[in-house]
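S.K.: Sequence and predicted structure, then a few things I'm wondering about:
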Amino acid sequence: MTKLSVNINKIATIRNARGGNMPDLLKAATDIERFGGQGITIHPRPDERHITYQDARDLKKIVTTELNIEGNPVPKFIDLVLEVKPDQVTLVPDAEDAITSNAGWDTIKYGSFLVKTIDLFKKEGIRTSIFVDPNPEMAKAAADTGTDRIELYTESYAKSFDQNEKQTGIAPFIETAKAATTAGLGLNAGHDLNLENVAYFQKNIPNLLEVSIGHALICEALYLGLENVVNMYLNRLT
C-alpha cells in the first residue's frame, strides 16, 4: 500500500482569510489521522500566507503519524526544519512569489548545493526528499546528493490524464521511478493528484511509497466530507 500524506495548506488558507482559528488547523490534522491518513504535509512559505512557521511548531507536538515539511531551503526554512525536526523534509525549488510549486530541481546543476543542505538535515536524523520532474537523469543525479527519496512532480501526468492520454503521460514517470529504484532511492509523488487519477498512477509506478495530496483532497471534501474522502483515497492506494 502507498501511504497517504494529506497536505493541509488549504485549511490554513481558509483560516487565514478571516483571522481567528476557524477552521482549527490542529484539529483538522488530528481528525485526518483519526480518519486513517498516514501523514500530514505542510508547505510554509516565507510570507506565511497559509501555513505559518508557528503552525509547524504546533503540529510537531500533535502529529502522531508522519510530519512532512516541504519548501525551498532558504536559510529561514532550514532553521525552521532543524528546530522542528519533522519526520521528513521535502526540498522544493519554488520562487517566493509562486502560487504553487511549478518545477522540480535540476539535480545536476544544483547538486553541490543539495549535498550541503541535505547533510544538515541528515545529521539531525530527518529523512530527506527532493522534488523532481519525471526525468531519469534527474533521479540518478539526486542519488548523488545523499537524499533518501525523491518526490515526482506529477502535474504533467494529471494534465495528460484529463486529456485522455494517460498512457503517454505516465511513461516518463515509470522510467524515472525505475531509475530511482535502481539508484537506491525511495519514491514519493505529488501535485494535482486527485480521486480520478491517483489509482492509475499508483498501480503503474513501481515502489511508490507515499503520495502527498492537498488541494484536490480539500476541494473534494467540500462535497463529500473529509472523512469520506480520506478513506476513498486509502481505498485507491491499496
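M.R.: Structure received.
S.K.: going forward, measure contacts between C-alpha atoms and count neighbours the same way
M.R.: Noted.
S.K.: so residue 168 touches residue 160, yeah?
M.R.: Yes: A contact is recorded between residue 168 and residue 160 when judged using CA atoms under 8 Å, the distance being 7.5 Å.
S.K.: And here is the other one:
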Amino acid sequence: MTTSHSSRTALSVNINKVALVRNTRHLGIPSVTRASQLCLEAGAQGITIHPRPDERHIRASDVYELAELMKQWPRAEFNIEGNPTQNLMEFIRQTRPHQATFVPDSEEQFTSDHGWTFPQDAERLKPLIDECRALGVRVSLFMDPVPEQMAAAKAVGADRVELYTEPYAAGWATPDKEQQLLTYAAAAQAALDAGLGINAGHDLNRDNLPEFVARVPGLLEVSIGHALIADALELGYAETVRAYQGCIDAGMAARK
C-alpha cells in the first residue's frame, strides 16, 4: 500500500470531551450524537471515540447510537479507539467501524501517553488485528515516532499507524520544534516505506497543526478532541471544524 504525499489529510473529531461534560449531570446534555452531527455537517471527515471500561466519558450506549448515526454519513469514517485487551473488541464486533485504533493504555490511565512496542506486543496484538481485518475493519496502531518500529507494525498486520503527537505539541513553541518535526517526518517515511498509512493525534491544535501537516509525509488523518472541543466552547462546532479544516488546507499548501 503506497500513500501519496499529496492526499488530503482528513479530520476526525474525537468527541470524548463532549461526553465528559454530559456525564457531570443526568440531563443528557450536551448530546454526543448532536455534536457529531454538527461536526459532520460542517465538513469533518470522521468521528472518533475512545470508550474506556469505566465509562467516564463515552458510554456503551453512545457507541451504538453513534454507529447508527454514522450510517447516515456514508462518506464519513467511524473510528473506535482503545485497548483491545479491555472492552474494545466487543464494540468492534457489534458495530464494525471503518477503523479500530489500538491504544496500549491501562484501565486507570488518565489519557494515552505512549505507543505499542515491538517485538514485546506482537504476540497479543496479532490475533486481535487478524480478527478485525476478518470483520472488514481497518486497524491502526498507536505508535511513538520511532522509525525502526514501523516495519514491525506492518509485520503484525496493521493497516496504519497513528503517530502519538504529544512530544511534538510539547516542543512546538520551543527550540525543540525542528527536531521534533524531523523525528516525525522520519517515522512517517519509515511507515510509508513499510506500506502503512499514517494517522496522527494527541494535543494537536490550531497553532501546531498546519506545520505538522506541511512537514509530515503521507498524513492521511488527524484525530483531534480536547483542543477542538475547547475551541468549540468559544466558536461553536461548525466554525471550529471549518477552522481546523483551514489549518489542514494551510499545511497542505505549504507542502513541498
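M.R.: Yep, it's here. Every value quoted in this text rests on a predicted model; they were computed, and no experiment measured them.
S.K.: So residue 168 and residue 160 of the first structure - more neighbours on which side?
M.R.: When residue 168 of the first structure and residue 160 are compared for neighbours, residue 160 comes out ahead with 15 against 12, by other CA atoms under 10 Å.
S.K.: ok, now how distant is that one from residue 132 of the first structure?
M.R.: In this structure, residue 160 of the first structure and residue 132 of the first structure are 18 Å apart, going by CA to CA, to the nearest Å.
S.K.: for residue 70 of the first structure, same thing?
M.R.: Taken as CA to CA, the span from residue 70 of the first structure to residue 132 of the first structure is 13 Å.
S.K.: Checking the residue opposite residue 221 of the second structure in the first structure once aligned next. Helix, strand or coil?
M.R.: Using TM-score structural alignment, the partner of residue 221 of the second structure in the first structure is residue 210. Under the three-state scheme (DSSP: H, G, I helix; E, B strand; the rest coil), the conformation of residue 210 of the first structure reads as strand.
S.K.: And residue 210 of the first structure, how far from residue 95 of the first structure?
M.R.: Distance, residue 210 of the first structure to residue 95 of the first structure, by CA to CA: 25 Å.
S.K.: Look at the two and report which has more neighbours.
M.R.: Each of residue 210 of the first structure and residue 95 had its neighbours counted (other CA under 10 Å), and the higher figure belongs to residue 210 (21 against 15).
S.K.: residues in contact with that one?
M.R.: Counting by CA atoms under 8 Å, 6 or more residues apart in numbering, residue 210 of the first structure makes contact with 2-5, 187-189.
S.K.: JSON lines please, covering these and showing secondary structure and neighbour count.
M.R.: Output for the contacts of residue 210 of the first structure, formatted as JSON lines (DSSP: H, G, I helix; E, B strand; the rest coil; neighbours: other CA atoms under 10 Å):
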{"residue": "2", "secondary structure": "coil", "neighbour count": "17"}
{"residue": "3", "secondary structure": "strand", "neighbour count": "18"}
{"residue": "4", "secondary structure": "strand", "neighbour count": "22"}
{"residue": "5", "secondary structure": "strand", "neighbour count": "25"}
{"residue": "187", "secondary structure": "strand", "neighbour count": "25"}
{"residue": "188", "secondary structure": "strand", "neighbour count": "23"}
{"residue": "189", "secondary structure": "strand", "neighbour count": "22"}
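S.K.: Same check for these, but in the second structure.
M.R.: With both residues aligned by TM-score structural alignment, their matches' CA atoms under 8 Å, the contacts of the contacts of residue 210 of the first structure that the second structure also has are 2-5, 187-189.
S.K.: name the element residue 192 of the second structure belongs to?
M.R.: Applying DSSP states H and E as the criterion places residue 192 of the second structure in helix 177-194.
S.K.: In CSV, list the contacts of residue 210 of the first structure along with distance to residue 229 of the first structure.
M.R.: Shown next, in CSV, are the contacts of residue 210 of the first structure (distance: CA to CA, whole Å):
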residue, distance to residue 229 of the first structure
2, 16
3, 15
4, 12
5, 13
187, 23
188, 20
189, 19
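S.K.: and of the residues you listed, the nearest to residue 99 of the first structure?
M.R.: Checking these against residue 99 of the first structure by CA to CA gives residue 189 as the nearest, at 19.1 Å.
S.K.: which residue lines up with the closest one in the second structure?
M.R.: Residue 189 of the first structure maps onto residue 200 in the second structure when the alignment is built from TM-score structural alignment.
S.K.: what's the answer for residue 18 of the first structure, then?
M.R.: Per TM-score structural alignment, residue 18 of the first structure is aligned with residue 25.
S.K.: Could you do residue 76 of the first structure as well?
M.R.: With TM-score structural alignment as the criterion, residue 76 of the first structure matches residue 87.
S.K.: any idea where the helices of the first structure begin and end?
M.R.: 9-18, 25-34, 53-62, 75-84, 111-122, 136-143, 155-162, 166-182, 198-204, 215-224, 226-236 (DSSP state H).
S.K.: Superpose on the second structure and give me the mean offset of the longest one.
M.R.: After superposition onto the second structure, helix 166-182 of the first structure lies on average 0.8 Å away from the residues it aligns with, using mean CA distance after the TM-score superposition for the first structure.
S.K.: thought residue 136 of the second structure was touching residue 96?
M.R.: Yes: at 7.3 Å, residue 136 of the second structure and residue 96 qualify as touching, with contact defined as CA under 8 Å.
S.K.: Settle it for me: which of those two has more neighbours?
M.R.: Neighbours were counted for residue 136 of the second structure and for residue 96 using other CA under 10 Å; residue 96 has more, 20 against 13.
S.K.: ok, and the closest non-adjacent residue to whatever residue of the first structure lines up with the more buried one?
M.R.: Residue correspondence, TM-score structural alignment: residue 96 of the second structure in this structure matches residue 85 in the first structure. If you skip the residues right next to it in sequence, residue 85 of the first structure has residue 126 as its closest partner in space, 6.4 Å away by CA to CA, 6 or more residues apart in numbering.
S.K.: Show me what that neighbour aligns to in the second structure.
M.R.: Matched across to the second structure, residue 126 of the first structure falls on residue 137, judged by TM-score structural alignment.
S.K.: any idea how far residue 16 of the first structure is from whatever residue of the first structure lines up with residue 157 of the second structure?
M.R.: Under the alignment (TM-score structural alignment), residue 157 of the second structure pairs with residue 146 in the first structure. Residue 146 of the first structure sits 37 Å away from residue 16 of the first structure, taking CA to CA as the criterion.
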